[in-house]
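**Student:** pasting the structure only:
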């Protein structure tokens, strides 16, 4: 019975995120996770910045401890919920906790706002700085002094990549947690896996880089994120065309997206960017500045159009449609397993 209530809480949390997003009166778990990661990472960087071996194993410590604490906290709340006959308070913690793991409304609204600002015909220096600041909040690259075209591309690439990290990855692992709880309350459940994936995603976004000391400090974080995002990114690849107008080109689009996407260093980011690029008919990739380094990513869909506000709105619509499709699939799978177990 507990797992059925957990599944209903999960569905409610998805709806809450779509309608409300992250309540401002609550501390977001990512803020706590980020604070812990920064403090521990700064310690290793400031004290052992020249020692590659210590940075390497320090990064292992940062990754394992962050994920372990997140998993344990989620599991404690789940056990409280299951063993207290679905106590209201622990159920409420799970509800808000699961909602905080999903970033649909926050991601879509932030990128839409950027697109609308860029589409203003007359953009002065002050507006340009505001746009740059908003783009910088959602990307890790340096967008200072970027053209409007590059700002749009950066926003689009962030939206397409983070749709997996911030939406479909958490949805997948939370659902896996619900299924696990059907078999044993002591297995990782939706909140413990949701918190764990959020910790993994935050680790990767904060220290999972391939330059300077992050090359060693963030090695484990980047690899763990690659592993846990592998399946969700490929599920997005094979399901996104089903909610698009190009479903009749299903096999061709998937093939092109996979071939272009696997050119990326990341085994997942390129895949998620490519499927959106081919469905929306846009070109992604190219030069971007990270700190003092210029990195040129492979071009995805070379014959596609440049990014614009309309394409961003289309991507947002596709994300919402795909999320709805995934919910239907989750309900069907859960109902089937419930009838068999």
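**Tutor:** Looks like it arrived, so ask away. All values reported here derive from a predicted model rather than from experimental measurement. Numbers count the residues shown, from 1 in each chain.
**Student:** CA atoms for contacts and neighbours, from now on please.
**Tutor:** Fine.
**Student:** Return the distance of residue 134 relative to residue 68.
**Tutor:** 32 Å (CA to CA, to the nearest Å).
**Student:** Neighbours of the residue nearest to residue 284 when sequence neighbours are not counted, how many?
**Tutor:** Nearest residue to residue 284 in three dimensions, chain neighbours excluded: residue 300, at 5.1 Å (CA to CA, 6 or more residues apart in numbering). Residue 300 sits with 26 neighbouring residues when counted by other CA atoms under 10 Å.
**Student:** what do you get for residue 143?
**Tutor:** With other CA under 10 Å as criterion, residue 143 counts 19.
**Student:** Wait, it touches residue 287, no?
**Tutor:** No: assessed by CA atoms under 8 Å, residue 143 is found out of contact with residue 287, at 11.3 Å.
**Student:** Would you enumerate the residues in contact with the residue most central in space within the chain?
**Tutor:** By CA atoms, centre = their mean, the mean C-alpha position of the chain lies nearest to residue 165, the distance being 1.6 Å. Residues in contact with residue 165 (CA atoms under 8 Å, 6 or more residues apart in numbering) are 201, 229.
**Student:** do the same with residue 81
**Tutor:** 87, 90, 91.
**Student:** same question, residue 117
**Tutor:** Going by CA under 8 Å, 6+ apart, the list of residues near residue 117 reads 127, 131.
**Student:** And here is the other one:
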């Protein structure tokens, strides 16, 4: 269903509800607690507790009632929610909009398109910078948007899938090291690091295999993964970015601007060749290859467990 339908804009997505829950809860907490280091750290912890509890509890109760009184409805609803939790096609579609904008409308359109899928400042990016940002997003979200949700749904169905999406969405909304979220976002960021630790590494291994299977530079992907997988402040983000850089024979990461401030970052990969626009579409090959391998692995594990 995910590969066929993606996330059509007319269909209200449950992650938007989680986003509203995060924003509303943050607003209440900030009005109740002092705006200092201790108060914000406590508030961030309360935010995590509330959002995870609600995001897990609500679908758990709904599915429990549905399965109890009409199991076919429960199965249909859980299947639909699992489809919505995955983001394979939407990741491809959103990053492909960057490719189309750059190719057909020029740099300004490309900057605007990539600003919809990244957190960095995009107004001064070059064409190479826009392309790099899109490719990095595909690399990171192959884990966050596909393999990690699949991993948790494999264990606990849609309920645990929503738990993961709540944590990941919190990190994307408050897990910044800036003046506003330096302390408030600590709990969400740390929890996101924990829940993504295993999926990020599984994603990287699957992506290396996908590089070989899709005719890309699998050998270099494995080499750069071993060398550069920790070239990021997050213990997880560079895992798949390193594989992507190696498979494409390009250099990713490096310094970037966030909220008007330059953040110094190490590079990932070697500039065997310059990045080009088609690298966005090449990254889609790794995205889909990794997703298919993740699905096959999940089916095998379920068969073995059952």
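**Tutor:** Arrived safely, thanks for sending. If you're wondering where the values come from, they're calculated on a predicted model, not measured in any experiment.
**Student:** Counterpart of residue 191 of structure 2 over in structure 1?
**Tutor:** If you follow residue 191 of structure 2 across to structure 1 using TM-score structural alignment, you land on residue 224.
**Student:** so where does its match fall, helix or strand?
**Tutor:** Using DSSP states H and E, residue 224 of structure 1 sits within helix 219-239.
**Student:** So what touches that helix?
**Tutor:** Under CA under 8 Å, 6+ apart, the answer for helix 219-239 of structure 1 is 56, 59-60, 63, 164-165, 168-169, 172, 197, 200-201, 203-204, 207-209, 254, 257, 266-269, 271-272, 275, 322.
**Student:** change it to 7 Å
**Tutor:** 59-60, 63, 164, 168-169, 172, 200-201, 203-204, 208, 254, 267-268, 271-272, 275 (CA atoms under 7 Å, 6 or more residues apart in numbering).
**Student:** and if you look at stretch 278-290 of structure 2?
**Tutor:** Stretch 278-290 of structure 2 has contacts (CA under 7 Å, 6+ apart) with 92, 99, 131, 134, 135, 138, 142, 206, 207, 210, 211, 214.
**Student:** same deal with stretch 174-182 of structure 2?
**Tutor:** Stretch 174-182 of structure 2 is touched from outside by 185, 186, 188, 189, with contacts defined as CA under 7 Å, 6+ apart.
**Student:** Which of these sits closest to residue 35 of structure 2?
**Tutor:** Using CA to CA, residue 185 comes nearest to residue 35 of structure 2 of these, at 13.1 Å.
**Student:** The closest one reaches residue 45, doesn't it?
**Tutor:** No: Residue 185 of structure 2 lies out of contact with residue 45 (CA atoms under 7 Å); the separation is 8.5 Å.
**Student:** Name the residue in these two with the higher neighbour count.
**Tutor:** Using other CA under 10 Å as the criterion, residue 185 of structure 2 and residue 45 rank with residue 185 on top: 26 against 16.
**Student:** for the more buried one, what are its contacts?
**Tutor:** 44, 174, 175, 176.
**Student:** what about structure 1, which of these hold up?
**Tutor:** Counting by both residues aligned by TM-score structural alignment, their matches' CA atoms under 7 Å, the members of those that carry over to structure 1 are 44, 174, 175, 176.
**Student:** how about the helices in structure 1?
**Tutor:** In structure 1, the helices defined using DSSP state H lie at 2-19, 29-48, 52-83, 88-101, 104-118, 125-138, 148-163, 169-183, 190-207, 214-217, 219-239, 250-261, 269-280, 309-340.
**Student:** need those helices in JSON lines with distance to residue 296 of structure 1, can you?
**Tutor:** Shown next, in JSON lines, are the helices of structure 1 (distance: least, CA to CA, whole Å):
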{"stretch": "helix 2-19", "distance to residue 296 of structure 1": "35"}
{"stretch": "helix 29-48", "distance to residue 296 of structure 1": "27"}
{"stretch": "helix 52-83", "distance to residue 296 of structure 1": "26"}
{"stretch": "helix 88-101", "distance to residue 296 of structure 1": "31"}
{"stretch": "helix 104-118", "distance to residue 296 of structure 1": "23"}
{"stretch": "helix 125-138", "distance to residue 296 of structure 1": "18"}
{"stretch": "helix 148-163", "distance to residue 296 of structure 1": "13"}
{"stretch": "helix 169-183", "distance to residue 296 of structure 1": "26"}
{"stretch": "helix 190-207", "distance to residue 296 of structure 1": "19"}
{"stretch": "helix 214-217", "distance to residue 296 of structure 1": "18"}
{"stretch": "helix 219-239", "distance to residue 296 of structure 1": "19"}
{"stretch": "helix 250-261", "distance to residue 296 of structure 1": "14"}
{"stretch": "helix 269-280", "distance to residue 296 of structure 1": "13"}
{"stretch": "helix 309-340", "distance to residue 296 of structure 1": "22"}
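**Student:** Of all those, which one is nearest residue 293 of structure 1?
**Tutor:** With CA to CA as the yardstick, what comes closest out of those is helix 214-217 (13.6 Å).
**Student:** Measure the mean distance from the closest one to structure 2 post-superposition.
**Tutor:** For helix 214-217 of structure 1, the mean deviation from structure 2 after alignment is 0.8 Å (mean CA distance after the TM-score superposition for structure 1).
**Student:** what's the answer for stretch 68-82 of structure 1, then?
**Tutor:** So stretch 68-82 of structure 1 averages 1.9 Å relative to structure 2 (mean CA distance after the TM-score superposition for structure 1).
**Student:** roughly how far out does that stretch sit from the chain middle?
**Tutor:** Centroid displacement of stretch 68-82 of structure 1 relative to its chain, using CA atoms, centre = their mean, to the nearest Å, is 22 Å.
**Student:** do stretch 39-53 of structure 2 as well
**Tutor:** 21 Å.
**Student:** and that stretch, which residues are buried?
**Tutor:** 39, 40, 41, 42, 43, 44, 45, 46, 47, 48, 51, 52 (16 or more other CA atoms under 10 Å).
**Student:** Show me what residue 36 of structure 2 lines up with in structure 1.
**Tutor:** Aligned counterpart of residue 36 of structure 2 in structure 1: residue 51 (TM-score structural alignment).
**Student:** what does residue 100 of structure 2 give?
**Tutor:** So residue 100 of structure 2 corresponds to residue 116, using TM-score structural alignment.
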